[in-house]
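S.K.: Here is a sequence with its predicted model. Questions after.
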Amino acid sequence: MGQQKLRDAKKAQRSNIHGTLKRLTYEKLAEKANVSLSTVKRLFKGETLLTEYAEAITDALGVNLQDVIVEESANVDFPYDVERPSLESYCYEALFDSGSLVRIKAPHGMGKTSLIQKVICKFQNHDYTTVIISFNDAEQEDFYSLENFLRWLCLIIGNELNLQNRLDELWDCKNSNKINCTSYFQDYLLNSVKNQLILCMDDMDLVFQNLEEYEDFCGLLRSWYNKMQIRSAWKKLKLVVIHSTEVYMIKDINQSPFNVGISIEIPELSLQELISLDNLYQLDLEVYQIKQFMDIIGGHPELVKQAFVKLKHDQNISFSSILEYAHTEQGIYRNHLRQHLLNLKKQPELLQAFKNIVMTNSSVCLEDEVKYKLLSTGLVVLDGNNLKIRCKLYSEYFRNKLGNANE
């Protein structure tokens, strides 16, 4: 498996230098590959990365990127990646504005992280300092309290900027946690950056799910945005927030960063974009075949890429077999589908609501909280104010699974 090859390569390098140098940590690997720490961690977790970043890391480890591709995964944005210039340009131009805040919203697997990586890559060529952090890197104890969380946030940003940890020195227990965090960020972290800083916060949904005082954190981000509009020291900061869930739970709109700045939603791939992607992969599919494919999975970027990577690199599989077995335990999407089922079973209320949509085979009206949580899964789409199943793949798989009394 690809992830095991990465771990083995990292372990081998550590063994080669044992006794003479420090072990090869993620930090050292990031430095060696000239990429950020969070980028290294995302590759080892199997998350989506641009090819150039993935190659930099595997080259530093002395392994071939092709050997790291997991059989049933498409987690590396290969050169065969459809360009979405209008979307990328819109995001790029929005970040050029002074004191800008860009919010990127789409369900899991729609290409949020890939989009911002491409945009960030362009800014790095213009002498911008860029930091991408993922709240997925936080441990459960980091969400235990607002203080723990904000100290973790300052620590991880400082690590990405290669700055010494001065939290114990500068964190004043007489001040509130929000004041401490803002002071540490302004006086130490932001002050250390001489050019423009783009700070991207990915997986914001985890904050809503795990941090009890999430509204305080949202209020903090809103206060930063307000400072970015009027204070010269803050105008060099640009914020990007990436999330999947519709933000319905913040009671005070004046304490929310989700009603200011620029909002970008990522649509599914169009027929023409799939045709372009087919040309890049040199699969020579007919237009009618691509339409058949879209009839099953729509234009879901992650599912499209998974099928096209499989067809490109596995000579033992045919296009017709991918379509025939797509919704079954034999199909290439079985792990994707199982994961969705497991996630739903952890949330009985969501599972029941989703089952109603699947079994009625029509759009269903739900309470806002349940509706927005289901939307964030990517299994459903809006139909007016109601929800309906996203695509035939999900409809067929879950009708079989949820229609079985034993499931």
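M.R.: Arrived safely, thanks for sending.
S.K.: Please count neighbours and contacts with C-alpha atoms only from this point.
M.R.: OK.
S.K.: Next, count neighbours for S36.
M.R.: Using other C-alpha atoms under 10 Å, S36 has 22 other residues around it.
S.K.: Give me the nearest residue to it, chain neighbours excluded.
M.R.: Distance criterion C-alpha to C-alpha, 6 or more residues apart in numbering; nearest residue to S36, sequence neighbours excluded, is A30 at 5.7 Å.
S.K.: That neighbour contacts L37, correct?
M.R.: Yes. If you go by C-alpha atoms under 8 Å, A30 and L37 touch, sitting 5.3 Å apart.
S.K.: Show me which helix runs longest in the chain.
M.R.: Longest helix of the chain, by residue count under DSSP state H: helix 214-230.
S.K.: Provide the contact partners of it at residue level.
M.R.: With contacts defined as C-alpha atoms under 8 Å, 6 or more residues apart in numbering, helix 214-230 is touched by 98-101, 146, 178, 182, 207-208, 234-237, 250, 254-257.
S.K.: this is the comparison structure:
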Amino acid sequence: MARSLKVKSEYIPRVKQAVRRNGYATQQLLAEELGFAKSTISLFLNGKPISNLNFFEICQSLGLDYREIADWDELEETAAATSEDEGENRAADFSKYVERLSNPNFFEICQSLGLDYREIADWDELEETPAATSEDEGENRAADFSKYVERPPVEQLCLETVRQAGSLLRIKSAKGMGKTLLVDRILSQVDKRQYKTVSLSFLQASKGIIGDLDRLLSWFALIISKKLGLAALFQEKWQEGLGLYSCTAYFEDHLLKKLDKPLILVLEEIDSLFAYTSVADDFLSLFRLWHEEAKNNNTWQKLHLIITYSTENYVPADLNKSPVNVGTEILLPDFTLEQVLILANKYQANLGKDELQKIINLVGGHPYLIQKAIYAISQKQLSLADFLETAATEEGIYGDHLRGHLLNLQEHPNLAAGMKKVVESSSPVDLGATINWQLHSLGLVTFVQNAVQPRYPLYSDYFRYRLSS
């Protein structure tokens, strides 16, 4: 069975309706909920191939029957090799489907068998039909900005930074703050005639790759080359077994010099690496090195890096500082009342300033929480009064969001104990530098000098109840 699936063309309208029916006002909201790159959701909704596992998870989230909407005929035509029995039973035999999902990819199989993937891969075929060239990337990432609300001066600062030779832009926040949509906004304002653009999400890499530095370096260089239509260059020039030098030498001596214009390289979800501390430290040091080299090296000035990551993954990785500390850092702020009013008008929600202020009084200006509330009320899924009554409960529209945070705390009893103290106190609490920082990384508290307090009343109300039992 092939490793990718796509939606049948006749089912595309249905899956787009399912997004709205399930309360996701935008593709970005669904992407944030699932922890996917927005480009993956866009490909799914437009009938483009995505990985089997991602296809199944999206279907589950939207209440869709993957066996019904998947283009199995297309899969039959393009599958590398399937038996007749597998072809007949491919939609129904879920146990085989799961088994095949767990198999390593081509790259990993070659490594485990001691085969040289550069020798046995069909590079000509790959060169002719790359999965996504840099020209395709712009189309795949095309976003609907009709609901986009700017947060000056964030957008202008990002754009000015990206246009600088050898730049490194870091966008970090807790989930739901709009990192992916901001990147899409930046890319939409870049002159495509002056830059090549490639995006890579580290969610695409398996644990076997992420946990091994040499594998990760090879995978990274290969995927970037493939997206640029230069897979054959990788086959010819990549030097295996030299660690970080392999990647630096390949980019400097071959890939960047091959390009006729600067490359904007977007690296998303790098927090997927954080749990593999030694690998992450070495791999992320590449970007610090490349950024420093760009100050005096014309070749490295052709590379413009955009890196995004969610701060929640600091906690399971037991980090007490940011893993990347060079370049220009962007911390995404909450919406102001004026920006919330703009968003409400874009949804044609019949909500005035006083009503919107009531929402803000509960969830602050958190973009995801605000957007979800405005959408639900504007679509008459619930009234403002019902929203205010149920928001901080698992019955309300934030039930999944709150349970997700609760699970994080339950997995780290020291954080749960700390959060309990915070929500039960009438004034800011100092839990010590590490606990303060980790709760802040989860997006649950804000700093008041050296102490912390609940970020929003939504969290105070919910966790005061849940953590008291």
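M.R.: All right, it came through fine. Quick caveat, the model's predicted, so the values are computed rather than measured.
S.K.: hang on, the earlier thing: which secondary structure element is home to the residue nearest to S36 of the first structure?
M.R.: Taking DSSP states H and E as the definition, A30 of the first structure sits inside helix 26-33.
S.K.: Touching the helix or strand just after that helix from outside, list them.
M.R.: Downstream of helix 26-33 of the first structure, the next assigned helix or strand under DSSP H and E is helix 37-44. Here helix 37-44 of the first structure makes contact (C-alpha under 8 Å, 6+ apart) with 3, 6-7, 26-27, 29-30, 48-49, 53-54, 57, 132-134, 137, 159-160.
S.K.: Following the chain past helix 37-44 of the first structure, name the next helix or strand.
M.R.: Moving toward the C-terminus from helix 37-44 of the first structure, the next helix or strand (DSSP H and E) is strand 49-50.
S.K.: starting at the chain centroid, how far to that following strand?
M.R.: Remark: strand 49-50 of the first structure is offset 11 Å from the chain centroid, using C-alpha atoms, centre = their mean, to the nearest Å.
S.K.: Show me what it is packed up against.
M.R.: When contacts are defined as 3 or more C-alpha pairs under 8 Å, 6 or more residues apart in numbering; DSSP states H and E, strand 49-50 of the first structure packs onto helix 37-44, strand 76-77, helix 112-124.
S.K.: on that earlier part again, what angle do the helix holding A30 of the first structure and helix 37-44 make?
M.R.: On the basis of axes from the mean of the first three to the mean of the last three C-alpha atoms, to 10 degrees, helix 26-33 of the first structure is oriented at 100 degrees to helix 37-44.
S.K.: Show me which residues of helix 26-33 of the first structure are buried.
M.R.: Applying a neighbour-count criterion of 16 or more other C-alpha atoms under 10 Å, the buried positions in helix 26-33 of the first structure are 26-27, 29-31, 33.
S.K.: how about the helices of the stretch 251-400 of the first structure, start to end?
M.R.: Here the stretch 251-400 of the first structure has its helices, by DSSP state H, counting those that start in this stretch, at 271-281, 287-297, 301-313, 319-325, 334-345, 348-360, 368-377, 392-402.
S.K.: buried set for the fifth one?
M.R.: By neighbour count, and taking 16+ other C-alpha under 10 Å as the criterion, the buried residues in helix 334-345 of the first structure are 334, 337, 340-341, 344.
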